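Engineer: Here you go, sequence then predicted model.
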Amino acid sequence: MQDNLFEFESAGSSSEPTKTKKNNVEDKASPLAERMRPKTINEVVGQKQILGEGKALRSAFESGHPHSMILWGPPGVGKTTLARLMADAFHLPFISISAVLGGVKDIRDAVEKATKYREATGKSTVVFVDEVHRFSKSQQDAFLPHVESGLFTFIGATTENPSFEVISALLSRSNVYVLESLSKADLNELLERANKQEFPDISFEEKSKDILFNLADGDARRFLNAVDVITTVARDNGIHVITEDFVRKTLPSTIRRFDKGGENFYDQISALHKSVRGSDPDAALYWMCRMLDGGVDPLYLGRRLVRMSIEDISLADPRAITLASEAVRIYERLGSPEGELALANAVIYLAMAPKSNAVYKAYNQMKAFVKKDSTRAVPLKLRNAPTKLMGDLGYGTHYRYAHDEEGAFAAGEKYFPDDLEELRFYHPVPRGLEIKIGERLKELQRLNQEARVAQSAPEGLKTGNKYNEPEHVNPK
């Protein structure tokens, strides 16, 4: 940061600096991504959803009234550029703070400079916080009074979901704009512009462009850095046509964008889970491979597969739980790459297995009921009686030992607390093994109903004395 108050990282000058020979040399020495940084809002490539005519952020630029905002999007999509352009558009000084390297001292310095500037001009200062999600809650709190008073026009940039990473008080004082990865069309526009401006003597074959587009993965900075390397090597070797083979030889292979703990991580695991639930084996395999390619821990994937087998397949095919669990054990034993094939087996099996969330729903409903219900007593007949005193008090009395009953089922017996109506939250689905479970459940409910009708009938109408026989006491 410069010491002169009105020149510190200022983007507010309405006139372009005079370009001397020294300026030109320095410009050429800077990275291509920096040389191609847009100077006006109209030069920004992509982000039409917020910068197109009549869209939210463009309207903010055209209104003449700056406001605090959070720019949320993946790397290399223009968050820093937009912040600088806003300061430029409103002729305001620009203070940049990196949440990775900065701290409370940087915030104090920004407050001091912004205060002096406001006293001299009556205007606010644009304070840009890169990677704002890396600031602690207390550090984010430090901005609040200055955003509230208008001392700062706060612009935060984050690759993480601000709902989780930015404090609610700061969110409520800022508009959130979502930036998207650049499309291949956007990158192609960027390449054509750079080609015309920086290396008009070099051309690109279509296949070489496709490799660069895929390598960039929607990140303009990564794309321009790759183009910078390619064109520099080409010029050094007198090459004027960039071919597919030249790109492959010049650039190292790269992995897809994947943040092991960030928003992209949870988006991809969500896509995998939903593909399995939706019974699409190829889509499920695609997302699994995307995550493995991005560096996810395969054992994390394995644990999630076990969760899917329990939550979305369950008793419709109990083998799914076994197969998913075994896939995890196989990976632990064999490691990569052999163990990953076991995970692939599990993914495809789970995707094709019959689906049921009946147990998942029943569990959650029963858990919610128990949480809000009172603490009800266990019926005496269901209590164990390991001592004589407990037996004398009636523990275990009138308990019907199911194995001694016809079909090992004590028809008509009740197992809920005496003062609670029977709850029925488990409803098997008509798929897989749960078809048979459902049929069995209906049959047991029929036997219960018949037995209870017989038990409630007048003595003379009861058939036999099955329900008047001496009750068994649980031998346990």
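Structural biologist: Everything's here; your move.

Engineer: contacts, neighbours, all on C-alpha from now
Structural biologist: OK.

Engineer: do you know how far residue 152 is from residue 241?
Structural biologist: From residue 152 across to residue 241, the span is 49 Å (Cα to Cα, to the nearest Å).

Engineer: Tell me which of these two has more neighbours.
Structural biologist: Neighbour count, other Cα atoms under 10 Å: between residue 152 and residue 241, residue 152 has more, with 26 against 15.

Engineer: The more buried one touches residue 115, doesn't it?
Structural biologist: No. Using Cα atoms under 8 Å, residue 152 makes no contact with residue 115, being 9.2 Å away.

Engineer: Let me see the ranges of the helices in the stretch 301-450 of the chain.
Structural biologist: 319-334, 338-352, 358-372, 388-392, 434-456 (DSSP state H, counting those that start in this stretch).

Engineer: go on, the stretch 51-200 of the chain?
Structural biologist: So, for the stretch 51-200 of the chain - with DSSP H, counting those that start in this stretch - the helices run 56-63, 79-89, 104-121, 137-141, 144-149, 162-165, 168-172, 184-198.

Engineer: put this beside the first:
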Amino acid sequence: MKNTLPPLAERMRPETLDDLVGQDHLAGKGSILRTAIEQGKVPSMILWGPPGTGKTTIANIIAHTLQAPFFTLSAISSGVKDVREAIDTARQIQKGILFIDEIHRFNKGQQDALLGAVEKGIVTLIGATTENPSFEVNSALLSRCQVYVLKSLEEKDLIRLLRLAMERDEVLSQKKIELQETEALINISGGDARKLLNLFELVVDSLPPALPTSRDKLSGGGGEAILITDEQVMSIAQQRIALYDKKGEQHYDIISAFIKSVRGSDPNAAVYWLARMIEGGEDVKFIARRLVILASEDIGNANPTALVMANATFDAVNKIGYPESRIILSQCAVYLAASAKSNASYMAIDAALAAVRQHGDLPVPLHIRNAPTKLMKNMGYGKDYQYAHSYEKNFSAQEYLPAELAGSKFYDPGRNAREEELRRFLKGLWGEKYGY
């Protein structure tokens, strides 16, 4: 019988706003969404927030409160045909709520299929997304929806959920549970209520009851208790990640170790620190962004393909997500770690910025100014400019910097095969002017 029960997170899913934990800015007394629900005037909406913060729960609460037909689609497995079928059914009964999970995964055609039904009020659309809807939902559909932002649950909210589960759940309430420590449960869940509750249930089911204490025996207390500690939670969850905290100090320590390993050309260490972040539930976009920055900052023109690959990685992991994106991240991290390194472009822009701050807004030399009007031409704009393609090797040794900075060298090619080639090329053009 026990095996037929739904997971704890599903058993604990609230049916009213009063039972919802967290999101007081949306569901609290007098809040805009709560008022709309209580008045029965719920607009089409996009619920944007991290996993496990209550997007699906709020959609269910709305349907339950309004007693409206509720249609659910997942953007992962549904297509235009499924959308149209749901709309047709809603049209026949003249009203319905259409909930689409991960709506950001719908392509433009699939999103466009919703427009008419939403605009005419055939369905009230509730889309759930973990991604910024400004980028992932097309503007036509977005303009027809209210966007409500959900926040990650705070520690006090998560602990309250654990207490409620022990008090109210039909299974856990029958057990004597002593929650001695909560740090591991809180950190591993990462603010995700669903992950927290299901992990909690796994831990409770995996631990044997403790022996009665002497105090229990003397007081005639009610027998054995299940003691939950951080060490036990970590062991059962098989999370060998030292309580990876996505928002705390270790978040920055581990991404620092990852970047330094790639910069230091150690693919083995790079993959290890990448694995630590993946196991800790780090945001895939955060990792991918760092790889794009690193490809330019630490590799640059020593291997221009590195930036192309990192950018492709960023696009790919955003389309795919965990767990498959771990493979793409690993490929990119290994490639960047094994690549030739140069920070010459990074140093060049910092040196140029320093010059700008020191010298201020120096005037653009007249000969390289634009001259779209006769007055500007009469003032000498563009005079004596030498069009590079009119000269041998498509090059003219004219000055492009302001007079005060003439001959300044900001870019010094790195000591690697690709940039040594660039050094020779530049020296062949400019001679000793820049010391190449």
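Structural biologist: Structure's in. What do you need? If you're wondering where the values come from, they're calculated on a predicted model, not measured in any experiment.

Engineer: Mind checking the TM-score on these two?
Structural biologist: Here the TM-score for the pair of chains, by TM-score structural alignment, normalised by the length of the second structure, is 0.60; 324 aligned residues with a Cα RMSD of 5.1 Å.

Engineer: of the helices of the stretch 51-200 of the first structure, which approaches residue 387 of the first structure most closely?
Structural biologist: Residue 387 of the first structure lies closest to helix 162-165 among these, at 55.1 Å (Cα to Cα).

Engineer: hang on, the earlier thing: same list as before, the helices of the stretch 301-450 of the first structure that is, but in JSON lines and with distance to residue 102 of the first structure included.
Structural biologist: Compiled in JSON lines, the helices of the stretch 301-450 of the first structure are given as follows (distance: least, Cα to Cα, whole Å):
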{"stretch": "helix 319-334", "distance to residue 102 of the first structure": "41"}
{"stretch": "helix 338-352", "distance to residue 102 of the first structure": "41"}
{"stretch": "helix 358-372", "distance to residue 102 of the first structure": "45"}
{"stretch": "helix 388-392", "distance to residue 102 of the first structure": "69"}
{"stretch": "helix 434-456", "distance to residue 102 of the first structure": "58"}
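
Engineer: just these: most buried one?
Structural biologist: The highest average neighbour count among those, using mean count of other Cα atoms under 10 Å, belongs to helix 338-352 at a mean of 21.

Engineer: Other residues contacting it?
Structural biologist: Outside helix 338-352 of the first structure, the residues that touch it by Cα atoms under 8 Å, 6 or more residues apart in numbering are 275-282, 284-285, 288, 298, 302, 305, 308-309, 313, 320, 323-324, 327-328, 330-333.

Engineer: contacts for stretch 199-216 of the second structure?
Structural biologist: Stretch 199-216 of the second structure has contacts (Cα under 8 Å, 6+ apart) with 8, 162, 177, 185, 189, 221-228, 232-233, 236-237.

Engineer: how about stretch 73-91 of the second structure, which residues of the first structure does it hit?
Structural biologist: Aligned by TM-score structural alignment, stretch 73-91 of the second structure falls on residues 97-115 of the first structure.

Engineer: same question, stretch 136-146 of the second structure
Structural biologist: Mapped onto the first structure using TM-score structural alignment, stretch 136-146 of the second structure spans residues 165-175.

Engineer: buried residues in that stretch?
Structural biologist: In terms of neighbour count (16 or more other Cα atoms under 10 Å), stretch 165-175 of the first structure has its buried residues at 165-167, 170-171, 173-175.

Engineer: try stretch 205-218 of the second structure
Structural biologist: By neighbour count with 16+ other Cα under 10 Å, stretch 205-218 of the second structure contains the buried residues residue 209.

Engineer: Endpoints of the match of stretch 136-146 of the second structure, how far apart?
Structural biologist: 15 Å.

Engineer: From the rest of the structure, what touches it?
Structural biologist: Here stretch 165-175 of the first structure makes contact (Cα under 8 Å, 6+ apart) with 67-70, 132-133, 137, 140-141, 143-144, 147-148, 154, 162-163.

Engineer: let's go with 6 Å and repeat that
Structural biologist: 68-69, 133 (Cα atoms under 6 Å, 6 or more residues apart in numbering).

Engineer: Could you do stretch 23-41 of the first structure as well?
Structural biologist: The contact list for stretch 23-41 of the first structure, computed with Cα under 6 Å, 6+ apart, reads 44, 221, 224, 228.

Engineer: what's the counterpart of the last one in the second structure?
Structural biologist: Matched by TM-score structural alignment, residue 228 of the first structure corresponds to residue 201 in the second structure.
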